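Trainee: how would this look folded up:
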Amino acid sequence: MTVALTQAVVEIERHVSAFGWDQPARLYALVDTAALIRSEPQLAKDLGLAAEEGASTLTPIEQDEIPAETPVDEFLAGIAWPEPVAGCALVLERLMLPPAAEAEMPATGSDEEIAAWVAARPDKQEVRIAVGVLRDGTRESVVRLRDKDSDLEVLSGADLVPGLAEALQATFA
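Mentor: Now for the predicted structure:
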């Protein structure tokens, strides 16, 4: 299922990318495509899924919008997935700093003050992050830099955003 998760996370990030930048955070349930076709044939038909597509693939199903005023970690803490959901994925945009900037970060301050400090940094990077996890702990991440917005410039790996992967994994606990 690792390959299926990678394919699903890449597909989700590309889907969101088609809408451009400055998008809200989006949450997806990941369901086993073959199981979906068997258990929900009409939904599978509505989604354009064919039986031959179902072998070892995951179908992403976008969930209701995440309220903009709710911090993502608080939102995720209130989620529990039903058993047919094999995994989940989250796409969001953030500002990132190079590792060297961590030494200069203020030790104290509100979230708003820290966000303002990051936003004022000339070395900040705007990124779109897509992270997916499966119930068994498998994870995958895709990161796209806004200033290098091309499918050739997408970074991927299991541990690019470990904190977010752990928060998503906790929705299955």
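Trainee: could you use CA atoms for every contact and neighbour count after this?
Mentor: Noted.
Trainee: same for the longest strand that the chain contains, what does it pack against?
Mentor: What stands out as the longest strand in the chain, according to DSSP state E, is strand 85-96. Contact partners of strand 85-96 among helices and strands, from 3 or more CA pairs under 8 Å, 6 or more residues apart in numbering; DSSP states H and E: helix 2-17, strand 26-32, helix 111-120, strand 125-134, helix 162-169.
Trainee: switch these over to JSON lines; also include mean neighbour count and distance to Ala101.
Mentor: Below are the helices and strands packed on strand 85-96 laid out as JSON lines (neighbours: other CA atoms under 10 Å; distance: least, CA to CA, whole Å):
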{"stretch": "helix 2-17", "mean neighbour count": "19", "distance to Ala101": "27"}
{"stretch": "strand 26-32", "mean neighbour count": "21", "distance to Ala101": "28"}
{"stretch": "helix 111-120", "mean neighbour count": "12", "distance to Ala101": "9"}
{"stretch": "strand 125-134", "mean neighbour count": "25", "distance to Ala101": "12"}
{"stretch": "helix 162-169", "mean neighbour count": "18", "distance to Ala101": "18"}
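Trainee: here is the second sequence; please produce its structure so I can put it next to the first one:
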Amino acid sequence: MSNATPGTSPLAANPLTRAVLEIDEYASGLGWDQPARLFALVDTAQLRAQEPELAGQLGLDEDGDEPAASLTPIEQDELPAQAPLDEFLATIAWPDAVIGCAMTVERLMLPPTAESSVPKDLDDAQLASWVAEHPERQEVRMTVAVLRDGERESALRLREKDATTEVLTGSGLVPGLADALAATFATD
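Mentor: Got it, this is the predicted structure:
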């Protein structure tokens, strides 16, 4: 496990937005063509109080200057390469100390103007191949986070506009992935 970013988190008013931007910055530092990454989100003050040794390993000293109600992203073990993300996420159960989770994943996207040209009756593999060959395709890194209480936040970074100032944020940018992450907190 590692803290998403050893430095300071980007400026944002909302703790979840700060966590998403921190994870995006961390993923950006690793470069493109990376596997999906999963993060637990924990309350920073609670982590310091309950797990001081882990907090120290993550660089969260007692005199930290994190804002009130800050979240600390903790990267989880590598995701299995063979398992589809939705199937893998369906197997996750978080301990009570985890108040949210986040994931970064890279995908190819098409602009809305290309939607009308998508051939009908393609299976998933054929559609993926068609998108990969489309001249208007864009590589995008999506960072999506959800809290147990239902709050959501997302960040999108296009490979062709790979700059912190070009990252888009919003709660509804990647609803499918947000739903899958929220389901990891569902109680039966």
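Trainee: where does the TM-score land?
Mentor: The TM-score (TM-score structural alignment, normalised by the length of structure 1) is 0.95; 172 aligned residues with a CA RMSD of 1.3 Å.
Trainee: re the thing from before, nearest to Cys88 of structure 1, out of the helices and strands packed on strand 85-96 of structure 1?
Mentor: Of all those, strand 26-32 sits nearest to Cys88 of structure 1, with 4.5 Å by CA to CA.
Trainee: in structure 2, what residues pair with that closest one?
Mentor: Aligning strand 26-32 of structure 1 against structure 2 (TM-score structural alignment) gives residues 37-43.
Trainee: mean deviation of the matching stretch from structure 1?
Mentor: On superposition with structure 1, the average gap between stretch 37-43 of structure 2 and its aligned counterparts reaches 0.2 Å (mean CA distance after the TM-score superposition for structure 1).
Trainee: mind checking how far that stretch is from the chain centre?
Mentor: Relative to its chain's centre, stretch 37-43 of structure 2 lies at 9 Å (CA atoms, centre = their mean, to the nearest Å).
Trainee: now the aligned partner of Ala115 of structure 1 in structure 2: how far from Leu122 of structure 2?
Mentor: Applying TM-score structural alignment, one finds that Ala115 of structure 1 aligns to Ala128 in structure 2. Ala128 of structure 2 sits 9 Å away from Leu122 of structure 2, going by CA to CA, to the nearest Å.
Trainee: how about Gln138 of structure 2?
Mentor: When Gln138 of structure 2 is compared with Leu122 of structure 2 (using CA to CA), they lie 20 Å apart.
Trainee: can you check Ala183 of structure 2 too?
Mentor: Look at Ala183 of structure 2 and Leu122 of structure 2: by CA to CA, they are 28 Å apart.
Trainee: more crowded one of those two?
Mentor: For Ala183 of structure 2 versus Leu122, neighbours defined as other CA atoms under 10 Å are more numerous around Ala183 (18 against 12).
Trainee: tell me if I'm right that that one and Thr91 touch.
Mentor: No: with contact defined as CA atoms under 8 Å, Ala183 of structure 2 does not reach Thr91; the gap is 10.0 Å.
Trainee: for the spatially most central residue of structure 1, which non-adjacent residue is spatially closest?
Mentor: Closest to where the C-alpha atoms of structure 1 average out (CA atoms, centre = their mean) is Leu90, at 2.6 Å. Spatial nearest neighbour of Leu90 of structure 1, excluding adjacent residues (CA to CA, 6 or more residues apart in numbering): Leu27 at 4.6 Å.
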